[in-house]
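Colleague: Predicted structure and sequence below. I'll ask about it afterward.
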Amino acid sequence: MVKRGARGGGQIAAATRAGVFAVADIGSNSIHLLVAVSDGVRQETILDESLPSELGRLVERHGEIGSRAAREVGAVIRGFADRAQRLGAMQLSVVATEPLRRASDRKEALRAIADASGQTPSVLSHEEEGLLTVLGLLHGHDHSRRLIVADIGGGSTEVVLLHPDQDPRTFGVSIGSARLLARIDYADPPRPRDWHELRRAAQVALVDIPRQPRGRLVLVGGIATRLLKLVPSTMLTREILREDLAAMGEQLARNPAKEIAEQHGISPRRARLLPAGIAIIEALLHQTGADELVVDHGGIREGLIIASARRGSSWRGQLTELVGESRLAGA
């Protein structure tokens, strides 16, 4: 069992016999469950589902999650664990991202989740989240050139810079699609002044990301994959040209979220976040100087499947090594 890179020259052997692994990801907008079979190199999805979450909104407005919401999250995780077990997973790995990083009542919320579910989530740092995202990329990428991997979430954006022969550099920015919507509270559809405010806020948030001229910007996450639906041809290539991005923005400027949702098979709740996502993507392109933009359908959960298969419960201390192995295979 091997995984071949974008150029076909590298490979890494499977770390273990194939098994069924399950991960749950507690985020700002949703709580995800992924169950997959993996040998530590390859993976195939058995189940991928999510439920909406208001954790990002709660933390943005009140600074905390609260006991009621935490118990509700625990009930969701308990249901996920039962589902994963029925599908053959030996255990469920649970991680949490931006809302649990920021919540003033994090300890209390984690305790309430554990009491309700029997699972204590691991709260990921920005660096861990970024490295798991790189590890979870599903499509071949040329690691002989500069890569900028960006995961646009609801509450934060993780950016990982990958240069040949250098260790990854990770940046965590506390701006995401839902958080930007809460901050700007733009109209539906956004007015010209709303677009100006969105773009300005995104550019200010990303100002510390170093320039990466002639780099390839690789987007992961729901915002990126949903935007592809607005220009269907991009779903085949996974490449977004400047004119594609402009066409996406024009649709979002003309049509309210309900119409976007009906026309493109997106939930209205998700469609409402797309203008903020466009603004963050534009800011990433401007700030980094990348000259190519592609979307990868992998991400943090796929990375956690690989990490769990290769390193078991000790994956947290070995992410840089795991990413290094993966990059060598893709060289």
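Modeller: Alright, I've got the coordinates.
Colleague: contacts, neighbours, all on C-alpha from now
Modeller: Fine.
Colleague: quick one, strands of the protein?
Modeller: Listed in chain order, the strands of the chain (DSSP state E) span 2-4, 11-13, 19-26, 30-38, 43-52, 92-96, 122-123, 147-152, 157-162, 169-173, 216-220, 292-295.
Colleague: So which bits of stretch 277-297 are buried?
Modeller: Taking 16 or more other C-alpha atoms under 10 Å as the neighbour-count basis, stretch 277-297 is seen to contain the buried residues 277-285, 287-290, 292-297.
Colleague: So which of those residues belong to helices?
Modeller: When the buried residues of stretch 277-297 are checked against helices (DSSP state H), the matches are 277, 278, 279, 280, 281, 282, 283, 284, 285, 287, 288.
Colleague: Use this one as the comparison:
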Amino acid sequence: MSTFTCCRAPKAVPDLSGNMSNMLKEKCKKWEQKYETVSDDLNFITFFQEMSPKIFAAIEIGSNAVRMIVGELRSSCRLCVLERWSAHLRLGDSVFESGEISEQLFQQLLQTIQGLLSKVHKYSDLKLSITATSAMRSAKNNAETAARIESIVGYPLKILSGTEECQCLADGVKSFLPPSMVLDYPLKQTFLADLGGGSLEISLLKSGKSPSCKNGDYQYSIDIGSLRLRKMVNPENELKSVITEKLLQLDEVLSANPQNRTNLILTGGNAKTFARLYPQVSANLRPENSSTVEAKNWLSMNWTEFECTEQIFQSQSEDEQIEQWKLRPQQTEVFNSALAVFRAIGSKLRTEQLCIPFFGLKESLLLSLVSVVTEKPMEDFTLVLIYGPPKKYKIGA
């Protein structure tokens, strides 16, 4: 809700509008440049919207890291990202083994949240959300943990269910990518797959003319993540088994038109790492008729090109990836496992075209927060990203 209530000056007070205009002109050159009078309700409201932009921040407590994104609503529909932060706190490493959040881990999490909150104290009129995903979902003491954090930091902590995470991601991606990349894509079916440290979310964004499944009917969250795969004895075989078992519902969708190929959208940190490295790796591999498109906000390619590039990464050790691609050790620990998940999903879905947007859950959470506060749908907003690595928050610093 706007800080100011705007209305026309009553006819009985003819000088009120002029006096207010003069007062504002003295205080703000911007007003003098753009507006001639405040008697126009629309101009008056627009002026105060521009002079009092809202700041929004979303903190995502993932299994692999804790992240924060900060955005500024500079007009009624333009949301500009100001800052991105990341803290290397792997809740999943402990929770997926012990089944709970220990007191030591809780204190680290609390310190991380408080540290990130200190980075946004400079903003006035801040709207902020704190959300947790797979690792917190899996912890036996998650309700107690959420209540303790809220009582200390003053913000509620929402633990997303798998279905809620699917829906948030699907809504965010559909609002971020142009329709030509999702709903208007020539292929009959478009799927979204988001891989985190603890879970894999798959949604059907476009079902084409399949009579068995409408858009949005298929949303599934599976307890497969890059951190969980590291703990498996034979991750390749276990992955195939789990994918086959958990995605049985997909068989009905895919068998309706067995000749159809699909469009797959991948999100998550490992997907973005692949997209960032792909131009370097594939420079000498692309065929002349390559379908790869390197846009500012996403990367699009033929599935065959993904498979060729993925094999190159799988042939390298962690040390080789650190040296050649400048990846951090915590990235190389899970990168090849994530690529194996992508390959298994793409094969299952008979993927023909792949799209990787530079967009993920934290951006979806930010858009969702703005949507709730402004009471407008996500698709009304244009998200303007910033590029480069996020700022690092060091726990204990």
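Modeller: Noted; the coordinates are in hand. Keep in mind that this is a model prediction, so the values were computed, not measured.
Colleague: where does the TM-score land?
Modeller: Superposed pair, TM-score by TM-score structural alignment, normalised by the length of the first structure: 0.79. Supporting alignment: 298 aligned residues with a C-alpha RMSD of 2.9 Å.
Colleague: circling back: out of the strands of the first structure, which gets nearest to residue 319 of the first structure?
Modeller: strand 169-173 (12.2 Å; C-alpha to C-alpha).
Colleague: can you list the strands of the first structure in CSV and add distance to residue 322 of the first structure?
Modeller: As requested, the strands of the first structure are arranged in CSV below (distance: least, C-alpha to C-alpha, whole Å):
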stretch, distance to residue 322 of the first structure
strand 2-4, 14
strand 11-13, 11
strand 19-26, 17
strand 30-38, 15
strand 43-52, 16
strand 92-96, 18
strand 122-123, 19
strand 147-152, 16
strand 157-162, 14
strand 169-173, 15
strand 216-220, 19
strand 292-295, 22
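Colleague: Quick one: closest of those to residue 81 of the first structure.
Modeller: With C-alpha to C-alpha, the closest approach to residue 81 of the first structure among those belongs to strand 92-96: 5.9 Å.
Colleague: what's the matching range in the second structure for the closest one?
Modeller: The alignment of strand 92-96 of the first structure onto the second structure (TM-score structural alignment) spans residues 128-132.
Colleague: Superposed on the first structure, what's the mean shift for the matching stretch?
Modeller: For stretch 128-132 of the second structure, the mean distance from the matching residues in the first structure following superposition reads 0.6 Å, by mean C-alpha distance after the TM-score superposition for the first structure.
Colleague: now the helices for the stretch 1-150 of the first structure?
Modeller: Along the stretch 1-150 of the first structure, counting by DSSP state H, counting those that start in this stretch, helices occupy 55-62, 67-86, 98-102, 106-117, 126-135.
Colleague: which of these sits most buried?
Modeller: Comparing the helices of the stretch 1-150 of the first structure by mean neighbour count (mean count of other C-alpha atoms under 10 Å), helix 126-135 ranks first with a mean of 26.
Colleague: burial count for the aligned partner of residue 272 of the second structure in the first structure?
Modeller: Under the alignment defined by TM-score structural alignment, residue 272 of the second structure is paired with residue 225 of the first structure. Using other C-alpha atoms under 10 Å, residue 225 of the first structure has 17 other residues around it.
Colleague: And the one 4 residues further on, by the same measure?
Modeller: If you count neighbours by other C-alpha under 10 Å, residue 229 of the first structure ends up with 17.
Colleague: Would you mind measuring from the closest residue to it other than its chain neighbours to residue 228 of the first structure?
Modeller: On the basis of C-alpha to C-alpha, 6 or more residues apart in numbering, the spatially nearest residue to residue 229 of the first structure that is not a chain neighbour turns out to be residue 264, at 6.0 Å. Residue 264 of the first structure sits at a distance of 10 Å from residue 228 of the first structure (criterion: C-alpha to C-alpha, to the nearest Å).
Colleague: Which of those two has more residues huddled nearby?
Modeller: Using other C-alpha under 10 Å, the more surrounded residue of residue 264 of the first structure and residue 228 is residue 228, with 22 against 16.
Colleague: and the gap between the more buried one and residue 321 of the first structure?
Modeller: Counting by C-alpha to C-alpha, the separation of residue 228 of the first structure from residue 321 of the first structure is 32 Å.
Colleague: With residue 62 of the first structure instead?
Modeller: When distances are taken as C-alpha to C-alpha, residue 62 of the first structure and residue 321 of the first structure turn out to be 38 Å apart.
Colleague: cool, and residue 109 of the first structure?
Modeller: From residue 109 of the first structure across to residue 321 of the first structure, the span is 32 Å (C-alpha to C-alpha).
Colleague: One more: residue 165 of the first structure?
Modeller: For residue 165 of the first structure, the distance to residue 321 of the first structure (C-alpha to C-alpha) stands at 13 Å.
Colleague: what do you get for residue 158 of the first structure?
Modeller: With the distance defined as C-alpha to C-alpha, residue 158 of the first structure ends up 19 Å from residue 321 of the first structure.
Colleague: what about the two, which has more around it?
Modeller: Summary of the neighbour comparison: residue 158 of the first structure and residue 321, criterion other C-alpha under 10 Å, with residue 158 having more neighbours (24 against 12).
Colleague: The second structure: which residue goes with the more buried one?
Modeller: For residue 158 of the first structure, the aligned position in the second structure is occupied by residue 201, per TM-score structural alignment.
Colleague: Residue 57 of the first structure too?
Modeller: With TM-score structural alignment as the matching criterion, the partner of residue 57 of the first structure in the second structure is residue 93.
Colleague: How about the contacts made by its match?
Modeller: For residue 93 of the second structure, the contact set (C-alpha atoms under 8 Å, 6 or more residues apart in numbering) comprises 63, 227.
Colleague: OK, contacts around residue 66 of the first structure?
Modeller: With the criterion set at C-alpha under 8 Å, 6+ apart, residue 66 of the first structure makes contact with 105, 109.
Colleague: With residue 271 of the first structure instead?
Modeller: Residues near residue 271 of the first structure by C-alpha under 8 Å, 6+ apart: 257, 258, 260, 261.
Colleague: Aligned counterpart of it in the second structure, please.
Modeller: Using TM-score structural alignment, residue 271 of the first structure lines up with residue 332 in the second structure.
Colleague: coming back round to it: buried residues in the match of strand 92-96 of the first structure, which are they?
Modeller: By neighbour count, and taking 16+ other C-alpha under 10 Å as the criterion, the buried residues in stretch 128-132 of the second structure are 128, 129, 130, 131, 132.
Colleague: And those, which is closest to residue 153 of the second structure?
Modeller: residue 130 (10.4 Å).
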